[in-house]
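[1] Coordinates only, no sequence provided:
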């Protein structure tokens, strides 16, 4: 898996959101450096779990669509004396 690399602007948004969370929910102030450090840690250590879950969810959706497509193709099939 490649490491997700956010742009400077994206990272700034994430850092601000993290700082807001700390202030609102934990009544703690966290500086930009600490927030960036924590964001990097979460991305590196926890991010892969979310990434993999996204892949599993995408695979489930894709499998359902393939099954629907197979059913649609089966419905088009004409009766013949041949067997599968």
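    Noted; the coordinates are in hand. Because the structure is a prediction, the values reported are computed rather than measured.
[2] Only C-alpha atoms from now on, for both contacts and neighbour counts.
    Will do.
[3] The residue nearest the centre of the chain and residue 40, how far apart?
    By CA atoms, centre = their mean, the mean C-alpha position of the chain lies nearest to residue 54, the distance being 4.0 Å. Counting by CA to CA, to the nearest Å, the gap from residue 54 to residue 40 is 20 Å.
[4] check contacts around residue 35.
    For residue 35, the contact set (CA atoms under 8 Å, 6 or more residues apart in numbering) comprises 15, 18, 19.
[5] here's the one I want to compare it with:
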């Protein structure tokens, strides 16, 4: 799997969310540097689980849509005369 990378803007927004979470929920201040390290750790260690779940969910949607397409195609069939 390719390493997970985020844009600068995405990373900044994630850092803000981590800092807010630590402050609001844990009553601890965390710096931007520490928040970035936490994001990198979570991306490396937990990212594959979320990535694989996303692939699974996408496969499920694809299979459902393919099945629907199969029904639509069957409805288009013309009766054959003998």
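    It's in. Keep in mind the model is a prediction, meaning the values are calculated, not measured.
[6] TM-score for these two?
    The TM-score (TM-score structural alignment, normalised by the length of the second structure) is 0.91; 82 aligned residues with a CA RMSD of 1.4 Å.
[7] if we can go back for a sec, which helix or strand contains the residue nearest to the centre of the first structure?
    Counting by DSSP states H and E, the element that carries residue 54 of the first structure is helix 47-76.
[8] And that helix, what's buried?
    47, 48 (16 or more other CA atoms under 10 Å).
[9] what's the spacing between it and its chain's center?
    Offset of helix 47-76 of the first structure from its chain centre (CA atoms, centre = their mean, to the nearest Å): 15 Å.
[10] And that helix against the second structure, how far off on average?
    Averaged over the aligned pairs, helix 47-76 of the first structure sits 0.6 Å from the second structure after superposition, using mean CA distance after the TM-score superposition for the first structure.
[11] Same check on stretch 8-24 of the first structure?
    Stretch 8-24 of the first structure sits 0.8 Å off on average (mean CA distance after the TM-score superposition for the first structure).
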